[in-house]
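> this one's structure only:
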């Protein structure tokens, strides 16, 4: 229960009592807390107990939030995954390889929020199109992934369990999208279960089995016309075979239909459209908006009216997810994950806009309280599919969880990630790195707060004293300077003390400034102190950090 200023019973905490209030808040949000140390299996077991739709992994810098997005993503994509793969650090390379395979299939996408990131980048917005010499609506990352997870289509006509080694993949345009007749041609083809080609002229090529025969017929009637007419007919008539897959493009970034060729070439000059060359197809998808990366790997559709894709450019697994049914080969509906790094650094209200409501699990497409909205730029009716997970990471040193937008907080489940001291060595050339980091963090928590402690990941380098000294000099001390706004007295307390200039056994040197030498007289009474960093600290500087620290009994 939350306590407000007008209804606090006696003995309830005021807002300044941050630790107590935060615990109350976390209970209300059903936050999971990852153990700070101890059995690694238990740590990961707690992370994998539930598979919610929206998760934020939060904690101080260096606690492995981004590192663990690989494991959490794999678990969300396949809840039945081998748990040893998630628990065993020796299998990290195997997990990373599987993660990258999912990325190639577009089941995982990644972005980082920042102050300039906007709704137009995330959902949709106007972008200049040099081909049209004007602005057009372009889908953002989130809308694109939603369309891949749940293709926006009037109806999937049928399924197709294809063999990628036995079929070819073609792209075709049914009319020019910038001309008014385009829709007429497209709808004629959909209604009549055909694909049509506008090149080749008014000639019947039914008896032409070789390209030379096509060329001879074409040149006899159209001697000065473009040679692409010949290439187009050759591809359409002789290259395409039954069971090949044809993608109907809508511009160079989307597909509007997918068909399976199931008949040979024929010529028909007596139709309501001007195209005269046809092949029968079985439509698998119609009236859809599939992003190009659901079909191709890192490429866009070419403007050519007809061409065959290179097999290595086809995103086979993504296409298979679209064309096969859930029941095919006991296949389950594929899941998708959007990873948002530094989610708290963006303006959440601005980036999500009206979609902040739709990300709730019970508002997703197909759920009990399904909701859709009309998007402001495109006018599309849009909903968020249930098989899409949002996985965010958040650095609490940048912004406390208590300062997050309330609308965001109540729509996400939170996993707190604190330093895992069990991963650090207890004896590296006589230095207990685990004890040293504990001492640093307990002092930071006492002087500042727990949101700004230092993560174990900073010290997961090769176990050498030289490496740990470098981490302290180049990462830890600069963080302390930022945390304490160059309040060197507090930094000195965190580091376990200081020494005089030239002392190699400390990280900080401290000396009095003799104002009389500077000004000829004492200026402020007591001489001020000057701090400087020891450029070449010894191993003893690490030991001195925790020399006077008394750890709690474990």
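Here it is on my side, so go on. Treat the numbers as computed from the prediction; the structure is a model and nothing was measured.

> from here on, just use CA atoms for contacts and neighbour counts.
Will do.

> what helix or strand does residue 511 sit in?
strand 508-512 (DSSP states H and E).

> who touches that strand?
Contact partners of strand 508-512, identified using C-alpha atoms under 8 Å, 6 or more residues apart in numbering, comprise 492, 497-503, 527-534.

> helices - which of those land there?
Among those, the ones falling in helices (DSSP state H) are residue 492.

> ChimeraX command for the buried members of the contacts of strand 508-512?
The ChimeraX command for the buried members of the contacts of strand 508-512 (criterion: 16 or more other C-alpha atoms under 10 Å) is given here:
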select :492,497,498,499,503,531,534
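
> restricted to strands, list the contacts of strand 508-512.
Using DSSP state E, 529-533 are the members of those that sit in strands.

> sec struct for residue 451, please.
helix (DSSP: H, G, I helix; E, B strand; the rest coil).

> got the contact list for it?
Residue 451 neighbours (C-alpha under 8 Å, 6+ apart): 59-60, 396-397, 400, 445.

> nearest to residue 282, of those residues?
Closest approach between those and residue 282, by C-alpha to C-alpha: residue 59, at 52.4 Å.

> would you map the helices across the stretch 101-250 of the chain?
With helices called from DSSP state H, counting those that start in this stretch, the stretch 101-250 of the chain shows them at 119-122, 141-149, 182-192, 211-221, 228-233.

> residues contacting residue 370?
By C-alpha under 8 Å, 6+ apart, the contact set of residue 370 is 362-364.

> go again with 10 Å.
Going by C-alpha atoms under 10 Å, 6 or more residues apart in numbering, residue 370 touches 358, 360-364, 383-386.

> just the ones in helices from those, please.
The helices, defined by DSSP H, take in residue 358 from the contacts of residue 370.

> highest neighbour count among the contacts of residue 370?
residue 384 (27 neighbours; other C-alpha atoms under 10 Å).

> what helix or strand does residue 436 sit in?
Residue 436 belongs to helix 433-447, assigned by DSSP H and E.

> second structure for comparison follows:
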């Protein structure tokens, strides 16, 4: 299904391919083709069409939009406005959109006239020849409101109205005495020739899309980071849209709006925070696309008899039963698993630490998630501490026994049977 919004957020549990998908979508927006190509991605980053930022708890408006910064110059401190990443990419996108929109517009009269008169202004020539059907006349001076011309007729000098010439250039209409019409017409033709050259150069500017990728968008305080700009990112509030809006920025006092060719792509880990807990302003202005854990993508991947699809499916079903769906294990964790050693290290260094986050200080539940059909967990070392062995007196109000757990070393997890027994 094609998504038309310019503001997207991919959400899901850890390891479901959210960051991967942001790259695919960014390249699709820029090139028209959905593809994952890290070299192409870096190419567009260097060109400034893609920017990447990770939000964190202390990330602020000053880093995102603009803020006051300081630098030392000798014994003095200079304060200046420093643009943030959002403002910088928005300015690039706006510049491209303005250049593209100007390609179909007539070049301003003043700009073309200055180019025409430049040989005189710069002292290279005393007069400029304008040819007309075998004859010529010469422009010799610009007097502000009038233009002096020299003609080899009985009356050699005339003054033409710049206002009349501007009207002829812009609209093609001519309101003047017929005796002078030919001079206006042929002078306008010269100006239109210059305008055509400008337009040909403008056509070299191709329309471009720009993408700001915001990783972990839910980790920052959205209302503080976006400030008043949260309204401007709406499709209908962008520049040249039906309800276009701009704001005056607090530090630079620049008039700021969000251009049509700037896309915002966020990713959020639902293990940290659910969509329901998000700032309502963010929820209203972004389209949310779920990235679920998909064990089926591991179909046929068998490592020393261990069916990774069945293994992950069973683990996730247990997590959902004991916690919730937003705290699954993502399928991408298993993409690089090619040996039993890879799998053992994955469980020791990533899967079990992730389960510790999901079930903080609830080791019994972690043991249940990884238990075999006998209810035993081969991935954790369990030790029972007994009150009577630790304390000699005053133990009546204490628990008699407490279980402690420790993750086994990865080289103790090289037995393929302990993985198979999770799902068999």
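Cool, the structure landed. Note that the structure is predicted; figures quoted are calculated from it, not measured.

> can you pick the most crowded of the contacts of residue 451 of structure 1?
residue 59 (27 neighbours).

> that one pairs with which position in structure 2?
Correspondence of residue 59 of structure 1 to structure 2, assessed by TM-score structural alignment: residue 12.

> residues contacting its match?
18, 267-272, 274-275, 289-293, 325-330.

> show me what counts as buried in stretch 378-398 of structure 1.
Neighbour counts over stretch 378-398 of structure 1 (16+ other C-alpha under 10 Å) mark 382-397 as buried.

> the helix holding residue 436 of structure 1 vs structure 2, average distance?
For helix 433-447 of structure 1, the mean deviation from structure 2 after alignment is 1.0 Å (mean C-alpha distance after the TM-score superposition for structure 1).

> related to what we said a few turns ago, now, the buried residues of stretch 378-398 of structure 1 that are in strands?
Using DSSP E, the subset of the buried residues of stretch 378-398 of structure 1 located in strands is 382, 388-395.

> need those in a markdown table with distance to residue 143 of structure 1, can you?
As requested, these are exported to a markdown table (distance: C-alpha to C-alpha, whole Å):
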| residue | distance to residue 143 of structure 1 |
| --- | --- |
| 382 | 9 |
| 388 | 11 |
| 389 | 13 |
| 390 | 13 |
| 391 | 16 |
| 392 | 17 |
| 393 | 20 |
| 394 | 22 |
| 395 | 26 |
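
> nearest to residue 336 of structure 1, of the residues you listed?
For these, the nearest to residue 336 of structure 1 is residue 388 (4.7 Å; C-alpha to C-alpha).

> now name the helix or strand holding residue 130 of structure 2.
Counting by DSSP H and E, residue 130 of structure 2 is found in strand 128-132.

> which residues in structure 1 does that strand align to?
Using TM-score structural alignment, strand 128-132 of structure 2 finds no match anywhere in structure 1.

> tell me the gap between the helix or strand just after that strand and the middle of its chain.
Next along the chain after strand 128-132 of structure 2, taking DSSP H and E as the criterion, comes strand 135-142. Taking C-alpha atoms, centre = their mean, to the nearest Å, the mean C-alpha location of strand 135-142 of structure 2 is offset from the chain mean by 54 Å.

> what stretch of structure 1 does the helix or strand just after strand 135-142 of structure 2 fall on?
Where DSSP H and E defines the elements, the next helix or strand beyond strand 135-142 of structure 2 is strand 146-150. Under TM-score structural alignment, there is no match for strand 146-150 of structure 2 anywhere in structure 1.

> who's in contact with strand 146-150 of structure 2?
The contact list for strand 146-150 of structure 2, computed with C-alpha under 10 Å, 6+ apart, reads 127-130, 136-142, 156-165, 183.

> okay, the angle between the helix or strand just after it and strand 146-150?
The element immediately downstream of strand 146-150 of structure 2 (helix or strand, assigned by DSSP H and E) is strand 157-161. Between strand 157-161 of structure 2 and strand 146-150, the angle comes out at 150 degrees (axes from the mean of the first three to the mean of the last three C-alpha atoms, to 10 degrees).

> show me the contacts for residue 85 of structure 1.
Contacts of residue 85 of structure 1 (C-alpha under 10 Å, 6+ apart): 71, 74-75, 91-95.

> what's the answer for residue 60 of structure 1, then?
By C-alpha under 10 Å, 6+ apart, the residues touching residue 60 of structure 1 are 394-400, 416-419, 450-455.

> next one: it from residue 424 of structure 1, what distance?
According to C-alpha to C-alpha, to the nearest Å, residue 60 of structure 1 stands 17 Å off from residue 424 of structure 1.
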